[in-house]
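Q: Quick one: sequence and predicted model below, then my questions.
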Amino acid sequence: MQVVAIRDVIPPPQRECFNDVYIVYELMDTDLHQLICCNQKFNEEHYQYFIYQILRGLKYIHSANVLHRDLKPSNLLVNENCDLKICDFGLARVNTESDFMTEYAITRWYRPPELLLYSSQYSAAIDMWSVGCIFMELFIRKPLFPG
């Protein structure tokens, strides 16, 4: 599965003063942003494997009616075998047709046009736009739409 696994949840020692909770995730070596920035050489198989894994992870997330809403290279963890995991679900939301979503989602460089125009109704297509931006960033080694 291309979603980072939760290994443990550590609750506070006293439940009366519940201010913090710690979530322990599986260990990954780096993220895609770091690989892009360090000028790591990629071949065609790397591109295919990274995009395949991102799309496979999104298929899993979207099949549960969840929108990630913040896909970017730094939220894609990678290990030494080039296995990729999607992480950081802090902006994720359940996608229901009746709910209006906040316009603020997704880091600006990976934000689709409908969110730039402050639409509060959107679909899983917002995550797909981000994947396209990430795909191009792998090739050109810089954000496609910085701003």
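A: Received, thanks.
Q: C-alpha from now on. contacts and neighbour counts both.
A: OK.
Q: Can you show me the strands along the protein?
A: In the chain, strands defined by DSSP state E lie at 6-10, 22-25, 30-31, 66-67, 76-78, 84-86, 93-94, listed in chain order.
Q: chain center to the third one, what's the gap?
A: With C-alpha atoms, centre = their mean, to the nearest Å as the basis, strand 30-31 stands 12 Å off its chain's centre.
Q: Structure two is appended below for comparative analysis:
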Amino acid sequence: VRAQIFGTTFEITTRYSDLQPVGMGAFGLVCSAKDQLTNQAVAVKKIMKPFSTPVLAKRTYRELKLLKHLRHENVISLSDIFISPLEDIYFVTELLGTDLHRLLTSRPLEKQFIQYFLYQILRGLKYVHSAGVVHRDLKPSNILINENCDLKICDFGLARV
């Protein structure tokens, strides 16, 4: 299945449909999609030309390796991965509604939300650090939040073991 998103070709398997743009970062583009197998909403992150330089290849490999092994309720989890004929890599993860950056810019947070978010961030970081991993790019836009205020740390491309 091919779709044009922000001028970029998304070439995904038929397992995923209803692509909608969510955001764009320095190394990839994220869309929401429907997983036809599970009937769940998912996030599909396209890593563009991950093999074009040794630095990008290492970054992609590092993120993939970490996402495959890290399993915690406050860390994003990888549910699928595939490579397109154009040699782009797609990571499929759970879809959360927003990120902390968007939430903070939309309105001030009440004390109980600040406490709950901080608690979850620290739980996730404790797990990540106990696994010998340093995130190195923790910022509000790399902290995803769903409608129940459940939080997950994402984007491990710059992480070090």
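A: Yep, it's here. This one's a predicted model, so the numbers in the text were calculated from it and none came from an experiment.
Q: any idea where the helices of the second structure begin and end?
A: 54-69, 100-106, 111-130 (DSSP state H).
Q: Now distance to Asp18 of the second structure and mean neighbour count too, for those helices, in a markdown table please.
A: Compiled in a markdown table, the helices of the second structure are given as follows (distance: least, C-alpha to C-alpha, whole Å; neighbours: other C-alpha atoms under 10 Å):
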| stretch | distance to Asp18 of the second structure | mean neighbour count |
| --- | --- | --- |
| helix 54-69 | 24 | 16 |
| helix 100-106 | 23 | 13 |
| helix 111-130 | 30 | 14 |
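Q: Of all the ones you listed, which one comes closest to Lys34 of the second structure?
A: Lys34 of the second structure lies closest to helix 54-69 among the helices of the second structure, at 20.7 Å (C-alpha to C-alpha).
Q: In the first structure, point out the residues matching the closest one.
A: Under the alignment (TM-score structural alignment), helix 54-69 of the second structure falls on nothing in the first structure.
Q: which one of the strands of the first structure lies closest to Phe135 of the first structure?
A: Nearest to Phe135 of the first structure among those is strand 76-78 (12.2 Å), distances taken as C-alpha to C-alpha.
Q: Tell me which other helices or strands that closest one touches.
A: Secondary-structure packing of strand 76-78 of the first structure (3 or more C-alpha pairs under 8 Å, 6 or more residues apart in numbering; DSSP states H and E): strand 30-31, helix 32-37, strand 84-86.
Q: follow-up on the earlier one: can you put the helices of the second structure in TSV and add distance to Gln4 of the second structure?
A: Below are the helices of the second structure laid out as TSV (distance: least, C-alpha to C-alpha, whole Å):
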stretch	distance to Gln4 of the second structure
helix 54-69	23
helix 100-106	25
helix 111-130	35
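Q: For Val92 of the second structure, which of the ones you listed is the nearest?
A: Comparing the helices of the second structure by C-alpha to C-alpha, helix 54-69 comes nearest, at 10.6 Å.
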